[in-house]
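Based on what follows, work out the 3D shape:
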Amino acid sequence: MAANTPTLNEAEKARWLRKLDRATAAHEKTRQQLDELIADARAAGITLTLIAEHTPYSREWARRIAARVHTDRGETEATADE
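Presented below is the predicted three-dimensional model:
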C-alpha cells in the first residue's frame, strides 16, 4: 500500500521548489559542458566506444550529442558572421 504524500504549507513548498530550481539549473549547466566536451573529444578523434566507457552515454547517444553540438555551433558561427 502506498504511503500518503505529506501536506506542506506554502513556505515549505516554496523552499523545496527553490532547491529543485537550483539543482536543475546546476544540472543543465554541467550537462551542457559535458555535451560540449563530448563533441570536442569526438572532433579530436576519440572513438565513440571510448567516450561511452567514460560517460553515462551509449555510443549512439554520444554520436547524437556530438552531431547536435556541432550543428548548433555551426548555426551559431554562421549567425555571428552576419
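
from here on, contacts and neighbour counts on C-alpha atoms
Will do.

after the longest helix anywhere in the chain comes which helix or strand?
If you go by DSSP state H, the chain has its longest helix at helix 10-44. Counting by DSSP states H and E, the element after helix 10-44 in chain order, helix or strand, is helix 48-54.

any idea how far residue 17 is from residue 64?
32 Å (CA to CA, to the nearest Å).

Apologies, that question was intended for residue 22.
27 Å.

Those two: who's more crowded?
Neighbour totals were compared for residue 22 and residue 64, and residue 64 leads with 14 against 11 (other CA atoms under 10 Å).

Just give me the residue closest to the centre of the chain.
residue 31 (2.7 Å; CA atoms, centre = their mean).

and this one, so I can compare the two:
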Amino acid sequence: MAAKTPTLKGPEEARWLRQLDRATAAHEKTRQRLDQLVADARAAGVSLTAISEHTPYSREWVRTIAHRIQEARTVEDATPSE
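Presented below is the predicted three-dimensional model:
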C-alpha cells in the first residue's frame, strides 16, 4: 500500500506556493520567448523539421505556434495606434 501524501498548511505551504509561482512566471516568460523565436525562424524560411530538431516542439507544434504568433502580429500591425 502506498504511503499517504502529506498535506501542508500555513507558512510552509505558502513558501512552496511562492516558489511555484516564481518558477511558473519564469517558465512562461522563456516559453513566450521561444515561441517568438520559432515564429521568427519560420518566417525567415527555416524548415519545420529543422526547428523541431532544435526545440522541444514537434513539427506540428512548430507550425501551430508560428501560425498563432503570425496571426497575433498581423492583428497588432492592423490595429491603429493612437
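
For the longest helix of the first structure, which helices and strands make contact with it?
Applying 3 or more CA pairs under 8 Å, 6 or more residues apart in numbering; DSSP states H and E, one finds that helix 10-44 of the first structure makes contact with helix 48-54, helix 59-81.

Mind checking those for the one nearest to residue 27 of the first structure?
Within those, the stretch nearest residue 27 of the first structure is helix 59-81; the backing value is 16.3 Å (CA to CA).

thinking again about what came up before, of the helices and strands packed on helix 10-44 of the first structure, which is nearest residue 7 of the first structure?
helix 59-81 (39.6 Å).

The closest one to helix 10-44, inter-axis angle?
90 degrees (axes from the mean of the first three to the mean of the last three CA atoms, to 10 degrees).

average gap between helix 59-81 of the first structure and the second structure?
Once fitted to the second structure, helix 59-81 of the first structure is off its aligned match by 1.0 Å on average (mean CA distance after the TM-score superposition for the first structure).

from the chain's centre, how far out does that helix sit?
14 Å (CA atoms, centre = their mean, to the nearest Å).

In it, which residues are buried?
Under the neighbour-count criterion of 16 or more other CA atoms under 10 Å, helix 59-81 of the first structure has 59, 62, 63, 65, 66, 69, 70 buried.
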